[in-house]
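>>> let me see the structure of the following:
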Amino acid sequence: MTQSKPSVLFVCVHNAGRSQMAAGFLRHLGGGSIEVRSAGSMPADSINPVAVEAMLELGIDISDEAPKVLTADAARASDVVITMGCGDACPFFPGKRYEDWKLADPAGQGIDAVRPIRDEIQARVATLIGELLG
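Here you go, the predicted model:
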C-alpha cells in the first residue's frame, strides 16, 4: 500500500507574489515528494514580475505560473493550508493543518525589498518540508 504524498496549499490575496514564491520553493526543494497548490482570494491578472526576477536569481523559474482563484475544493484536497495575509477570505475546514505566515507583501516593491521576503519564504518552506517528510 503506497502512502499518498502530503499536499500543501499556499494562499494569499492576489496569488501573484508570496504564495507563488512559496509554491516555487516547495516544488524545487521538495523534489516532487509533496503536492503543491497555490491560490488567491482575489487573484491578480498576472504574476508579480519582481517575484519572478527574485526567484530566477536562485535558479527557480516561476514565470509560467498564473494566479488562480482559491476554491473550497483546493483547500479540502490539501493536508496543509498556509495563508499569507488573506484574512477571513480563506476557507476553514476541520482536520486541516493551518499556518498563517506573516510576510511583507512584495506587490509594488523593488527587487531589494523582495529579496528578504523571498529568503524568509525559502527558510519557512525548508522547515515545512522537514516537518512533512521528517
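
>>> from now on I want contacts and neighbour counts done on CA atoms only, so please keep to that.
Will do.

>>> where's V81, which helix or strand?
Element membership of V81, judged by DSSP states H and E, is strand 80-84.

>>> buried ones in the helix or strand that that strand is followed by?
Later in the chain than strand 80-84, the nearest helix or strand by DSSP H and E is strand 97-100. Across strand 97-100, burial judged by 16 or more other Cα atoms under 10 Å covers Y98.

>>> E99 and L26, how far apart?
Distance, E99 to L26, by Cα to Cα, to the nearest Å: 15 Å.

>>> any idea of the angle the longest helix seen in the chain forms with strand 80-84?
Identified as the longest helix of the chain according to DSSP state H is helix 111-133. Between the axes of helix 111-133 and strand 80-84, defined by axes from the mean of the first three to the mean of the last three Cα atoms, to 10 degrees, the angle is 160 degrees.

>>> before we compare anything, build this one as well:
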Amino acid sequence: MHTNTGPTLAAAQAELVGEFAGVFSSQTVEQILEDSYARLLPASIEGFLPLLAERFARERLRAASRALPGREALRPLVLFVCTANSGRSQMAAALLALRSAGAVEVASAGTRPSDHVQDEVATVLAEVGVSTSELFPKPLTDEVVSGADVVVTMGCGDSCPVLPGRRYVDWDVADPACADLDVVRRVRDDIDAHISLLLDELLPDRGATAASAQL
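Okay, the predicted model is just below:
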C-alpha cells in the first residue's frame, strides 16, 4: 500500500482480501482499492475516504466477479448512471434496493460525479424509509458497466457508456439539482413509478409471490 493512505486503508484492504479470497488475488484487490481511493479524490469527505474507497472497491469487485467462469449471478444487477451521481441515479438505486428487498443488486455512478449527495435528495429518501448514511457519489468504472444486466441512463447524454451485450434504458426524469423539496419529491415519485415497472420486468413472479403470502 502507498504510505500516504494510512492504516485505515490498509485495514480496508485486509477486509476485502478476506472477503474475496478464492475469487481475486490480493494484488488485484489492492489495485482496485487504491484506484478507488484515487478516483474519489479530491473530495470534501476526505476524512472518510478510506471507508468510502472500501465500499467503492467492494462494488467494483462484486461486479467484476460476475464475469468470472463458473460464477453464475443469482441476482440481476442494475446500474443507474447520471452526470453527477448526486440526485437521480442515487434515488433510483436506493429505491430499487428498497423495493426489491435484496432480490436485485444495484449500483449507481456519475460521468462527472459531485462531491456529495444533494441534501434534498437525502431528505426525500429518508421520508420513504431509505437510509442515506452510506450514499456517496462515485465515478463510472468498466467493471460495473460490464457486470450490469441493465444500465439505466438518466440525463448523461453522449457521455453515458455503451457496451455490447448490455441492455440500456433511458429514463426521461427531471433533474432535482437546485430544486426545492416539493419538486424533488415529485422527481422521487416519478423515479419510483419507473422502478415499479422495471421490477415487474426483472421479477415477474414477485406479484404472485406477494399475493400467495397474503393467503
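
>>> residues in the second structure aligned with the strand holding V81 of the first structure?
Matched against the second structure by TM-score structural alignment, strand 80-84 of the first structure falls on residues 150-154.

>>> was I right about V13 of the first structure contacting Q20?
No - V13 of the first structure sits out of contact with Q20 when judged by Cα atoms under 8 Å, with a separation of 11.2 Å.

>>> who has more neighbours, these two?
Between V13 of the first structure and Q20, counting by other Cα atoms under 10 Å, Q20 is the more crowded of the two (29 against 25).

>>> circling back: what comes into contact with the longest helix of the first structure?
With Cα atoms under 8 Å, 6 or more residues apart in numbering as the test, helix 111-133 of the first structure has contacts from 6, 18, 21-22, 25-26, 29-30, 50-51, 53-55, 103-104, 106.

>>> equivalent range in the second structure for it?
Going by TM-score structural alignment: helix 111-133 of the first structure matches residues 181-203.

>>> got the buried residues for the matching stretch?
Neighbour counts over stretch 181-203 of the second structure (16+ other Cα under 10 Å) mark V183, V184, R185, V187, R188, D190, I191, D192, I195, L198, L199, L202 as buried.

>>> for stretch 158-175 of the second structure, same thing?
C160, P161, Y168, A174, D175.

>>> distance of the residue nearest the centre of the first structure from S4 of the first structure?
In the first structure, the residue lying closest to the centroid (Cα atoms, centre = their mean) is S19, at 3.1 Å. According to Cα to Cα, S19 of the first structure and S4 of the first structure sit 23 Å apart.

>>> before we move on, the earlier item: contacts only, for the residue nearest to the centre of the first structure.
Neighbouring residues of S19 of the first structure by Cα under 8 Å, 6+ apart: F10, V11, C12, S38, A39, M84.

>>> compare those and tell me which is most surrounded.
For those, the largest number of neighbours (other Cα under 10 Å) sits with V11, at 31 neighbours.

>>> on the three-state scheme, the equivalent of that residue over in the second structure is what?
Mapped onto the second structure by TM-score structural alignment, V11 of the first structure lines up with V81. Using DSSP: H, G, I helix; E, B strand; the rest coil, the structure places V81 of the second structure in strand.

>>> wait, doesn't V81 of the second structure sit right on A109?
Yes - between V81 of the second structure and A109 there is a contact under Cα under 8 Å: 5.1 Å.

>>> joint contacts of these two?
Residues touching both V81 of the second structure and A109 by Cα under 8 Å, 6+ apart: S89, L140.

>>> which residue ranges of the second structure form helices?
Using DSSP H, helices in the second structure cover 6-19, 26-39, 49-65, 88-100, 119-127, 142-147, 181-202, 206-214.

>>> gap between the longest one and the chain center?
On the basis of Cα atoms, centre = their mean, to the nearest Å, the separation between the geometric centre of helix 181-202 of the second structure and that of its chain is 16 Å.

>>> just give me the mean distance for it relative to the first structure.
Its matched residues in the first structure lie on average 0.6 Å from helix 181-202 of the second structure after superposition (mean Cα distance after the TM-score superposition for the first structure).
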